[in-house]
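A.B. asks: here is a sequence with its predicted model. Questions after.
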Amino acid sequence: MNPSLAHYYVRNKLTSKLISKRVLSPISSFLQPPADLIKALRIENEVPKLSEVFSRFHSLDDERSGLPRYMPFYRFIQSKFPGFKWQVRASQGKPTLILDKPFINQSRPSLLNLLLCAVNDNTATTPALKVRYPAMQCLPDALVLDLERAFDSLSFAPSAAHFVARFAETLAKGLAGETITLVSPVCPDYGYESKNGRLRYTFEHLGDGIGLVAGRVAKTLPQLQAVLRKHGIDARLAVAAGDFEGFDASTLNRLKETREGFAHKLQISQGKLLEALGGEAESIMIAGAAGGEAAWHALTADAQQRLERHDNGCIVDNDLDYPSIFNARLPLYQAWHQQRSNEELMQILYAQGAEYAAIGKVFAAQWDNPIVIGADHNRMQPFYWLYSTIPVLYLTRVY
């Protein structure tokens, strides 16, 4: 910045926020901003436009309603950048606006810079997902913007950068002409209830309908598929049923089911889920795809032994925070495995983590480019990577 502007500095700095204030505050009072500052910023041509914009979007009701004096600027910006939003919050009896500004050139612009872009019709923005996850730079902006909207409307949970990097790499393959498969593992139709505003499994019976997790999947997968197909990606759908849960005698006893009855209801549930997905989806039984019960037990036994000795394979360091994961899963384990100690329940966590690791291995073998969309609990996300780094994204949980 020009040394002659030192009299504008605060604490030996002239920040973007201070510059915005020095320029926009006079304009909002229908005055001219400091000429030396305007010359140093080289915005002599834009200042008259900013003054005209403020007058055009100004309303006498602004003063009567006590709205911030920059409200005309905000209205104008929103007319150019529909993603620009604000929230009105009361602070000490006065309304305060919290601004949600778009990203431009990978960063949040100052209010002045945003206005300068708007008056000059430079309205290209950077999708927020590309800023948050640089690995998405390999994807077209239009696709990322649509994914951003889909993730918000479908309530996807935030993921670590390495999971999103694998997701972006797989989408890039889809853009290059390869087929990808959006696959969700789904639980059987276990009984559940609403308690204190939340849904929770009771495991008191097994139905043959679309279960709690499967219902979320049925709403999500087609919408995400539509986004990808819009951008030329051949995205197929698949659902994978947890048939292995019917191998456990204590689970069957709790549900008052036989093995045959469990398997039959699961088949009916999968048929209903496929119908809800539109008929083009694929359905597999997870243990069946692994090679059957004996192969499944061998696979999960290997995975559990590795996890118990902290041989974490491809899992990223620090992803497995066992105390935190255990606390997140404890209510489910206590409902499912009643009258067991925390030490016993910790072994359940290792066993379940092994199942997720095995599922990841099965999916990597079943499809060339799978993308896992999880709908149960995102704390189990890291376990998928014990054997291979397949992309895994999670929805916010419903139980």
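C.D. replies: Nice, thanks for sending it over. Numbers count the residues shown, from 1 in each chain.

A.B. asks: okay, CA-based contacts and neighbour counts for the rest of this
C.D. replies: OK.

A.B. asks: how about the strands in the chain?
C.D. replies: Along the chain, the segments classed as strands by DSSP state E run 85-91, 94-100, 180-186, 190-195, 198-206, 235-241, 282-285, 370-374, 392-394.

A.B. asks: in addition, the following structure is provided for comparison:
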Amino acid sequence: MYINSEASKYILNKIIKQKKINFKKYNLNKYKKEIQKLKKDYKFISKKNFFNSKYKYYFFWEIIRAKYSLKELTLKKRNQKRKSDKVNIEFSIFGKILGYNPSLLSMLIFEKEFKLLIKTQKFFEEIQEGCELENIKTKIKLNVIQSISKGELEIITPLCPDYEHVSLGMGLYKYTFNKLNDGLGLIGKRLSKIIVNFHNILSRHKIKFKHYLYYGDFESYSDAIQKRLNISEDEFIKRLEKSSIKMKKKNK
């Protein structure tokens, strides 16, 4: 869902000049149909002279304004001396949702995906704020939306074993791996603080979900790890089972 600005400029300039487009140049073959339609529409509109503007990409901006139901376009002049006659279009809504400003071609091609992200933005903002999460990546948002659209959201949370850890300050911790306890563990404790709120947000938005919590470590059967912890494989598993039972009791 990303087309870089260089590729965007190349395609839009070819459309404006009605020149042949080399789709392989920027690996855009899969968007050939959408781009060819843009080219056809531009040819039709330019002949009718519907948009009489000194701004080069104004036609495409107007399409975006119509597609996303924006009341008006906010134009901002560039600061560069050589580009004093050029302007930038400001779409703060996209920067806020995606974490970056998408190219013009991206907004034209991925209309369906962007509209879906705009519609669900409030939900993801609640998740981030209520669960003290950092900015949720666009790819993850789309995966969540896709799962919800299928009827039920399945969430799998891997939990690290209750390894000994020390505080580094500022909310940061470091595992020492010198000892394995049978408590909730560092990640488990953090999850316990937010899981009720997380589930409440999902329920409030009437989202059906199942949340699976699994303790484990891909290195749990490493001889080096077991030697360092001074426990056997069987004892390692028993302590994980105890951690699982405690987590289940705490979050009934």
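C.D. replies: Thanks, I have the structure now. Predicted model only: the values in this text are computed from it and were never measured.

A.B. asks: using a markdown table, lay out the strands of structure 1 together with mean neighbour count and distance to Gln352 of structure 1.
C.D. replies: Below are the strands of structure 1 laid out as a markdown table (neighbours: other Cα atoms under 10 Å; distance: least, Cα to Cα, whole Å):
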| stretch | mean neighbour count | distance to Gln352 of structure 1 |
| --- | --- | --- |
| strand 85-91 | 12 | 43 |
| strand 94-100 | 14 | 40 |
| strand 180-186 | 25 | 13 |
| strand 190-195 | 14 | 17 |
| strand 198-206 | 16 | 16 |
| strand 235-241 | 22 | 15 |
| strand 282-285 | 18 | 17 |
| strand 370-374 | 24 | 15 |
| strand 392-394 | 23 | 17 |
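
A.B. asks: could you save those strands as TSV and add columns showing distance to Glu355 of structure 1?
C.D. replies: Shown next, in TSV, are the strands of structure 1 (distance: least, Cα to Cα, whole Å):
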stretch	distance to Glu355 of structure 1
strand 85-91	43
strand 94-100	41
strand 180-186	11
strand 190-195	18
strand 198-206	19
strand 235-241	13
strand 282-285	13
strand 370-374	14
strand 392-394	15
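
A.B. asks: which one of these lies closest to Arg166 of structure 1?
C.D. replies: strand 392-394 (8.1 Å; Cα to Cα).

A.B. asks: what's that closest one aligned against in structure 2?
C.D. replies: The alignment of strand 392-394 of structure 1 onto structure 2 (TM-score structural alignment) finds no residues at all.

A.B. asks: how far does that strand sit from the chain's center?
C.D. replies: 8 Å (Cα atoms, centre = their mean, to the nearest Å).

A.B. asks: stretch 204-220 of structure 2 too?
C.D. replies: Centroid separation for stretch 204-220 of structure 2 versus its chain: 19 Å, with Cα atoms, centre = their mean.

A.B. asks: could you list the residues in contact with it?
C.D. replies: For stretch 204-220 of structure 2, contacts defined as Cα atoms under 8 Å, 6 or more residues apart in numbering pick out 123, 148, 151-161, 202, 225-226, 233, 236, 240, 243-244.

A.B. asks: aligned to Tyr214 of structure 2, what sits in structure 1?
C.D. replies: The alignment partner of Tyr214 of structure 2 in structure 1, by TM-score structural alignment, is Ala240.

A.B. asks: please read the previous query as pertaining to Ile195 of structure 2.
C.D. replies: That one, Ile195 of structure 2, aligns with Leu221 by TM-score structural alignment.
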